[in-house]
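Colleague: Task: produce atomic coordinates for the following.
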Amino acid sequence: MLQLLGKSPSINVRKVLWLCAEMELPYTQQEWGTGFQSTDTADFRALNPNAMVPVIRDGDFVLWESNAICRYLAAQHGRTDLLPTAPQPRALVEQWMDWQATELNNAWRYTFMALVRHSPAHTDPAAIAASTQSWNLHMQILEGQLQKTGAYVTGADFTLADIVLGLATHRWCMAPIERPELPAVHAYYDRLSLRPGFRLHGRNGTP
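Modeller: Coordinates of the predicted model:
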C-alpha cells in the first residue's frame, strides 16, 4: 500500500491527501514535520535530502516534491482525466502546476510567514507590502485565466492543476490581507468547495 510521510497541516501534504481522496486511493500516513516526527534525521534525509515533506513510498520506489508526487500518482493509476497523455493538454496542466510552485509561491511566502506564521525573521513592513502586492497581482493572473475557461484552470474539466491552485486559492482567501475583488477566483473557490476532498483537505475540514 502507498505510504505517505508528512504532517496533515502542510499545504504540500494536503495536495497528496486531496488527490488520494479524488482517486479513492488507499494509503497509510505517518505524520512527519514540525510538531511531529522530526525530518532532520539521517533516516529521513536518506528518503529526502531536503528534509521536507511530503515523501511517498510506493513499494521500493521513493519520491519527494509534492507536484511530482501528484503527477506520478495520476500517471501510475491511469487517471488521464487528471493528467492528460496528449502532449498539449498535459503541458497546460503542468504549466499551471509549475507556475504555482514557482511564481505564485514566491509571491506569497514573505507575507504568509509574517502575518500567519508570525515569523520573527519576517517583520519588514516594506517586504510584507511588496509580497502582498505581488500575491494579489499573481491571483489576478489566475482570475484572467478563470475568466477565459469559465470553470477550471485549464478548461471545463478538473485536473491536477486545480488541486495545487485550489489549495493556493484557499490560502489567499484565508490570509489576513486586503484583497482585490476577483469574482472568477471566488466562483472557482465555491466550485471546488462542492468536492468532498477539497472540503476535507483543501479547506481544513471546514464546510
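Colleague: From now on I want contacts and neighbour counts done on CA atoms only, so please keep to that.
Modeller: OK.
Colleague: quick one: buried residues of stretch 148-167?
Modeller: For stretch 148-167, burial by neighbour count (16 or more other CA atoms under 10 Å) applies to 151-155, 158-167.
Colleague: swap that for stretch 27-37, sorry
Modeller: Buried, per 16+ other CA under 10 Å, within stretch 27-37: 31-33.
Colleague: Determine the set of other helices and strands touching the longest helix along the chain.
Modeller: For the chain, the longest helix by residue count, based on DSSP state H, is helix 125-149. Packing partners of helix 125-149 (3 or more CA pairs under 8 Å, 6 or more residues apart in numbering; DSSP states H and E): helix 105-115, helix 183-192.
Colleague: Next, the angle from the shortest one to helix 125-149.
Modeller: Note on geometry: by axes from the mean of the first three to the mean of the last three CA atoms, to 10 degrees, helix 183-192 and helix 125-149 are set 70 degrees apart in direction.
Colleague: Please give the structure of this sequence too, so both can be compared:
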Amino acid sequence: MRKLWGRASSSNVMKVLWALDELGLPYDRIDAGGAFGRTREPEYRAMNPMGLVPTLQEEDGWSVWEANTICRYLCNEYAPDSPLYPKAPRARAEAETWMDWALAHVTSPMVVIFFTHIRLKENERDWAAEKKAREDCGRLWKIVDAKLAGRRFLCGDALTLADIALGCWVHRWFALPIERPDLPNLAAYYETLKTRPGFVQHIALPLE
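Modeller: Here you go, the predicted structure:
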C-alpha cells in the first residue's frame, strides 16, 4: 500500500488527499509534521530532504514530495486520460498556471491571515500584517472571481488540479472570521466545490 506522510490539517497534505480521492487510489496516511514530529528523522529526510509534508511513498519505496508535484505524478502514473490533468498542451498549461499562481501569490498572504486568526496566540498576532494580507487577498480573489464568470471550475466545466491546488485557500477564505469583498462567482464556486466528496472530507473542515 502506498503511504502518504503528513498531518491531515496541513493545506498541502489536503491537496494530495483530495487528489487521491478523486482518482480512487488507496493509501495509508501516516501522521507526520507539526506536533507529530517524524520529519527530522533520518528515515524521513531520506525520502524528503526538506523535512516538510507531504511525502508520497510508493510500495516499492520510491518517494516524491511537493504537493503539486505529487498530484501531477498521481495523474500521470495512474490516470493519464483523466480530465483532472488535461493532456492537451493549452488546457494543461491553463491548469498549471493556476497551480503556480496559487503557490506564488495566494499562499503567502492566506497563511498570514490563517495563522493570525487560528494558530497564533493573541500576543503573537500582527494585526497590521493581517490587514495588509487580507487586502492583498481581496485583490487576488477578484482575479479568480472574474475568471469564474460563466464557469463551474477554474478551467471550465470539469474539475482539474487547478481547483485542487486552490481549494483549501478558498475554504479558508470563506471560513475565517474576516471581512471579505462581495465576490459572487467565487462564492458560487465554493458551493460547487462542496459538491465534491473529497473536498468535503479533506478540505471543508473546521479550521485548526
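Colleague: What does the superposition give as a TM-score?
Modeller: TM-score of the superposed chains, computed with TM-score structural alignment, normalised by the length of the first structure, equals 0.92; 205 aligned residues with a CA RMSD of 1.8 Å.
Colleague: what ranges do the helices span in the second structure?
Modeller: So, for the second structure - with DSSP H - the helices run 11-23, 42-47, 67-78, 89-101, 107-114, 127-147, 161-175, 184-193, 197-202.
Colleague: Turn those into TSV, including distance to Met1 of the second structure.
Modeller: As requested, these are arranged in TSV below (distance: least, CA to CA, whole Å):
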stretch	distance to Met1 of the second structure
helix 11-23	13
helix 42-47	16
helix 67-78	14
helix 89-101	28
helix 107-114	31
helix 127-147	37
helix 161-175	23
helix 184-193	28
helix 197-202	20
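Colleague: closest one to Pro54 of the second structure among these?
Modeller: Pro54 of the second structure lies closest, by CA to CA, to one member of the helices of the second structure: helix 11-23, at 5.3 Å.
Colleague: Return the list of helices and strands in contact with that closest one.
Modeller: Under the contact definition 3+ CA pairs under 8 Å, 6+ apart, helix 11-23 of the second structure sits against helix 67-78, helix 161-175, helix 197-202.
Colleague: out of these, nearest to Glu43 of the second structure?
Modeller: helix 67-78 (19.3 Å).
Colleague: tell me which residues in the closest one are buried?
Modeller: 67-68, 70-72, 74-75.
Colleague: Report the separation between the residue nearest to Pro176 of the first structure when sequence neighbours are not counted and Pro125 of the first structure.
Modeller: Closest residue to Pro176 of the first structure apart from its sequence neighbours, by CA to CA, 6 or more residues apart in numbering: Leu115 at 6.9 Å. Remark: distance between Leu115 of the first structure and Pro125 of the first structure (CA to CA, to the nearest Å) = 11 Å.
Colleague: Which residue of those two possesses the greater neighbour count?
Modeller: Neighbours per residue, other CA atoms under 10 Å: of Leu115 of the first structure and Pro125, the larger number sits with Leu115, 15 against 11.
Colleague: tell me the contacts of the nearest residue to Ser10 of the first structure once chain neighbours are set aside?
Modeller: Once flanking residues are discounted, Ser10 of the first structure sits nearest to Val53: 7.9 Å by CA to CA, 6+ apart. Each residue near Val53 of the first structure by CA atoms under 8 Å, 6 or more residues apart in numbering is listed here: 5-7, 10, 12-13, 32-33, 64-66.
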